[in-house]
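Asker: Predicted model and sequence follow; I will ask about them next.
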Amino acid sequence: MAGNSRDAGRSVTARALSVLTAFDLEHSRLTLTAIARRAGIPLATAHRLVGELELWGALQRDADGRYAIGLRLWEIGMLAPLNTSLRDAALPFMQELCETTRENVHLAVRDRWDAVYVEKLTAPRSVSIVSRTGGRLPLHSTGVGKVLLAHAPAVVVHEYCEHGLARHTPYTITEPGRLGRELHAVRSRGFAQTSEEMTLGNCSVAVPLRAGDGAVIAALGLVARSVRAEPSKLVKPLLPAAEAIRRRLLEQAGAHSGVG
């Protein structure tokens, strides 16, 4: 059978991970059959693994028999350094940004070809956006993504362009040469900006967030409606916030270095 051929040679760990990664934003609740199909494993294998994962708490079963990610897995995920150090350091300053600008505030890191959103804050009357905490969006069409790509190694930029620059709106940059010039401008002026490149009607501005050695570890950004946004005004509060977060991270590192 096709399911068995796809499953051949895979370790138990790989199969268990394939069960968990069968879930995503569009498939947050799945039947056992759907899990087996999306994970590429036989139904009998899925039944055994799902039962073990449910018993441990990585999955939970609803009243209608569908499965979802369990609370235990969320608890484990909250122990990741991104949450215990970067997010904790940035959150107070992100909240202040959200209150003062009344716009959406993003904190993101790069994972291969994507900007992964570590935290997202939304003001009551801010523009609607497609990002979500824990979600992924492209690097070339988002403000935080452009910052992360601009400060990535040259080989990463080359491979990213070779991978293909998807068009999300008529204004998305899809030409490698043009993107290269844009990334150079990001490094030169110290911030990135987009204008309706990910979502029509929205623009974004983002700045790098640096570690103590100067390396860019994340990007901090704002998203607003294009009709009312002025990049110079949006970037003005971002820069001191990024510097404050950098100092907070240095303080955390000092506190965890064994002093005292």
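Answerer: Now that the structure is in, tell me what you want to look at. Numbers count the residues shown, from 1 in each chain.
Asker: all contacts plus neighbour counts: C-alpha atoms, from now on.
Answerer: Fine.
Asker: thought F23 was touching A34?
Answerer: No - using Cα atoms under 8 Å, F23 makes no contact with A34, being 9.9 Å away.
Asker: Would you mind measuring from S126 to T101?
Answerer: Between S126 and T101 the computed distance is 9 Å (Cα to Cα, to the nearest Å).
Asker: Enumerate every residue touching F191.
Answerer: Contacts for F191 (Cα atoms under 8 Å, 6 or more residues apart in numbering) come out as 147, 205-208, 235.
Asker: For L250, state which of those residues is nearest.
Answerer: Using Cα to Cα, the shortest approach to L250 within the contacts of F191 belongs to P208, at 15.7 Å.
Asker: doesn't the closest one fall inside a helix?
Answerer: No - read with DSSP: H, G, I helix; E, B strand; the rest coil, P208 is strand and lies in no helix.
Asker: neighbours around it, how many?
Answerer: Other residues near P208 come to 28 when the count uses other Cα atoms under 10 Å.
Asker: roughly how far apart are it and A215?
Answerer: For P208, the distance to A215 - Cα to Cα - is 9 Å.
Asker: what's the answer for H158, then?
Answerer: Taking Cα to Cα, one finds H158 at 20 Å from A215.
Asker: Name the residues contacting each of S126 and T101.
Answerer: Counting by Cα under 8 Å, 6+ apart, nothing touches both S126 and T101.
Asker: Show the residue spans covered by the helices in the stretch 151-260 of the chain.
Answerer: Assigned by DSSP state H, counting those that start in this stretch, the stretch 151-260 of the chain shows helices spanning 154-163, 176-189, 231-255.
Asker: how about the residue nearest the centre of the chain, what does it touch?
Answerer: Centroid-nearest residue in the chain: V116, 1.3 Å away (criterion: Cα atoms, centre = their mean). Applying Cα under 8 Å, 6+ apart, we find V116 in contact with 108-110, 134-137.
Asker: A further structure is provided below for comparison with the first:
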Amino acid sequence: MPRNAEPGRSVTSRLGALLFAFRSGSSSLTLADLTRRTGMPHATVRRLVLELLSEGLLERTADGKYVIGTRVWELGTLAPRTLPLRTVALPFMEDLHAALQQHVQLAVLEGIEAVVVERMSTSKALGLVSQVGGRLPLHSSGVGKVLLAHGGESLLQEVSSKGLKAYTPTSITDPEQLRADLGEYRRRGFALVNQETSRDAQSVATAIFGASMECVAALSVVVAAGTVNLNSIAPAVVAAGRGISRGLGAGMSQRT
């Protein structure tokens, strides 16, 4: 029996299942899509969708599909975990974006994935596999590797135990090779990723620290493969990460 069809599930739990059925790359869904993804009866899905529509949490498009409503986005911007982070980070991200004219993105750890909470792009920049609110794998993305490197041994073991998916021929799928790669990041202070999640993308990423010197986020610049020398832009990315960290109260002099 699908989890969402179990008797006794609360209305809140079922509404949550509907909202979280939407993902990056699947942001526009039909009633049939929602029924299939949640495992709930079609009649239940239809009733709950109508309730979400009335509250502005879902919106209906011209072709009859459903998308997340702007009220959900408004709530998301108030999340205490990301609000001060985004406020401090935006000026530094704007500077990087103006100087490099490439994708600049900010991500936080959620479970065993990196969630993109802010991004700046240009129309000429490379298309990316994940948008704001989307998720990236920890073992093969720049922001993911930074968050994984600071997540402790238990997180590394959990990610490795679930299998390291090969998104491209250059994805790291061997746990020991991944461990060595993370060690190299710690040594130099920034992660370099070469077409590990997408065949045509490279990135350089660095950590952002909070007041208690824990890694609270990762900052990256993503470019089309072969167009930019990542080592040449790494100092600017690292400097921006340190600036954001200082803005969050981190004492960067305590770190090398």
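Answerer: Looks like it arrived, so ask away. This is a predicted model, so every value here is computed, not measured.
Asker: For the two chains, what TM-score is obtained?
Answerer: The pair, once superposed, lands on a TM-score of 0.89 when counted by TM-score structural alignment, normalised by the length of the second structure; 250 aligned residues with a Cα RMSD of 2.2 Å.
Asker: returning to that earlier point: from the contacts of F191 of the first structure, which would you call buried?
Answerer: 147, 205-208, 235 (16 or more other Cα atoms under 10 Å).
Asker: what's the closest of these to A255 of the first structure?
Answerer: Out of these, the member with the shortest distance to A255 of the first structure (by Cα to Cα) is P208, at 23.7 Å.
Asker: Could I get the contacting residues of the closest one?
Answerer: The contact partners of P208 of the first structure, taken as Cα under 8 Å, 6+ apart, are 147-148, 190-191, 216-220, 242.
Asker: before we move on, what about T197 of the second structure?
Answerer: By Cα under 8 Å, 6+ apart, the contact set of T197 of the second structure is 137, 140-141, 167-168, 171.
Asker: Return the set of buried residues in stretch 122-140 of the first structure.
Answerer: Those would be 122-123, 126-127, 131-132, 135-140, for stretch 122-140 of the first structure by 16+ other Cα under 10 Å.
Asker: out of these, which are inside strands?
Answerer: 136-138 (DSSP state E).
Asker: any chance of these in CSV, plus distance to R15 of the first structure?
Answerer: As requested, these are arranged in CSV below (distance: Cα to Cα, whole Å):
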residue, distance to R15 of the first structure
R136, 23
L137, 26
P138, 28
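Asker: Tell me which of the helices of the stretch 151-260 of the first structure approaches I76 of the first structure most closely.
Answerer: Smallest distance to I76 of the first structure across the helices of the stretch 151-260 of the first structure (Cα to Cα): 21.2 Å, for helix 231-255.
Asker: on that earlier part again, is the residue nearest to the centre of the first structure inside a helix or a strand, and which specific one?
Answerer: For V116 of the first structure, the host element (DSSP states H and E) is strand 114-121.
Asker: chain center to that strand, what's the gap?
Answerer: 4 Å (Cα atoms, centre = their mean, to the nearest Å).
Asker: Just give me the neighbour total for T44 of the second structure.
Answerer: 12.
Asker: Just confirm it is within a helix.
Answerer: Yes - per three-state DSSP, T44 of the second structure lies within a helix segment.
Asker: if we can go back for a sec, now list the buried members of the contacts of P208 of the first structure.
Answerer: Among the contacts of P208 of the first structure, those buried by neighbour count (16+ other Cα under 10 Å) are 147-148, 191, 216-220, 242.
Asker: what's the distance between V238 of the second structure and V221 of the second structure?
Answerer: In terms of Cα to Cα, V238 of the second structure sits 11 Å off from V221 of the second structure.
Asker: so what sits against both of those two?
Answerer: A205.
Asker: who's more crowded, the two?
Answerer: V221 (29 against 20).
Asker: wait, doesn't the more buried one sit right on V204?
Answerer: Yes - using Cα under 8 Å, V221 of the second structure is in contact with V204, at 5.6 Å.
Asker: and for these two, which residues touch both?
Answerer: Contacts common to V221 of the second structure and V204, judged by Cα under 8 Å, 6+ apart, are V237.
Asker: ok now stretch 34-47 of the second structure, how far from the chain's centre?
Answerer: 27 Å.
Asker: is it fair to say V19 of the first structure lies in a helix?
Answerer: Yes - under three-state DSSP, V19 of the first structure sits within a helix.
Asker: roughly how far apart are it and D111 of the first structure?
Answerer: Note on V19 of the first structure: its distance to D111 of the first structure, by Cα to Cα, is 21 Å.
Asker: Quick check: buried residues in stretch 61-70 of the first structure?
Answerer: 61, 66-70.
Asker: Repeat that for stretch 110-124 of the first structure.
Answerer: By neighbour count on 16+ other Cα under 10 Å, the buried set for stretch 110-124 of the first structure is 110, 113-123.
Asker: May I have the distance across it, first residue to last?
Answerer: End-to-end distance for stretch 110-124 of the first structure, by Cα to Cα: 28 Å.
Asker: do you know which of the helices of the stretch 151-260 of the first structure lies nearest G201 of the first structure?
Answerer: helix 231-255 (14.6 Å).
Asker: Would you mind listing the residues in contact with the closest residue to G201 of the first structure other than its chain neighbours?
Answerer: Distances taken as Cα to Cα, 6 or more residues apart in numbering place S226 nearest to G201 of the first structure, at 5.4 Å, with adjacent residues excluded. Residues in contact with S226 of the first structure (Cα under 8 Å, 6+ apart) are 195-196, 201-203.
Asker: S226 of the first structure maps to what in the second structure?
Answerer: Aligned by TM-score structural alignment, S226 of the first structure pairs with A225 of the second structure.
Asker: quick one: contacts for V223 of the second structure?
Answerer: 102-103, 125-126, 201-203.
Asker: count of residues packed around the nearest residue to A5 of the second structure once chain neighbours are set aside?
Answerer: Among residues not flanking A5 of the second structure along the chain, M40 sits closest, at 5.1 Å (Cα to Cα, 6+ apart). Look at M40 of the second structure: counted by other Cα under 10 Å, it has 20 neighbours.
Asker: thinking M40 of the second structure is in contact with R9, fair?
Answerer: No - contact criterion Cα under 8 Å: M40 of the second structure and R9 do not qualify, at 10.7 Å.
Asker: how do the contacts of T197 of the second structure look in the first structure, which are kept?
Answerer: Shared with the first structure under both residues aligned by TM-score structural alignment, their matches' Cα atoms under 8 Å, the contacts from these are 140-141, 167-168, 171.
Asker: Report the buried members of these.
Answerer: Buried among those (16+ other Cα under 10 Å): 140-141, 167, 171.
Asker: closest to G247 of the second structure among the residues you listed?
Answerer: Of all these, G247 of the second structure sits closest to S141, with 25.1 Å by Cα to Cα.
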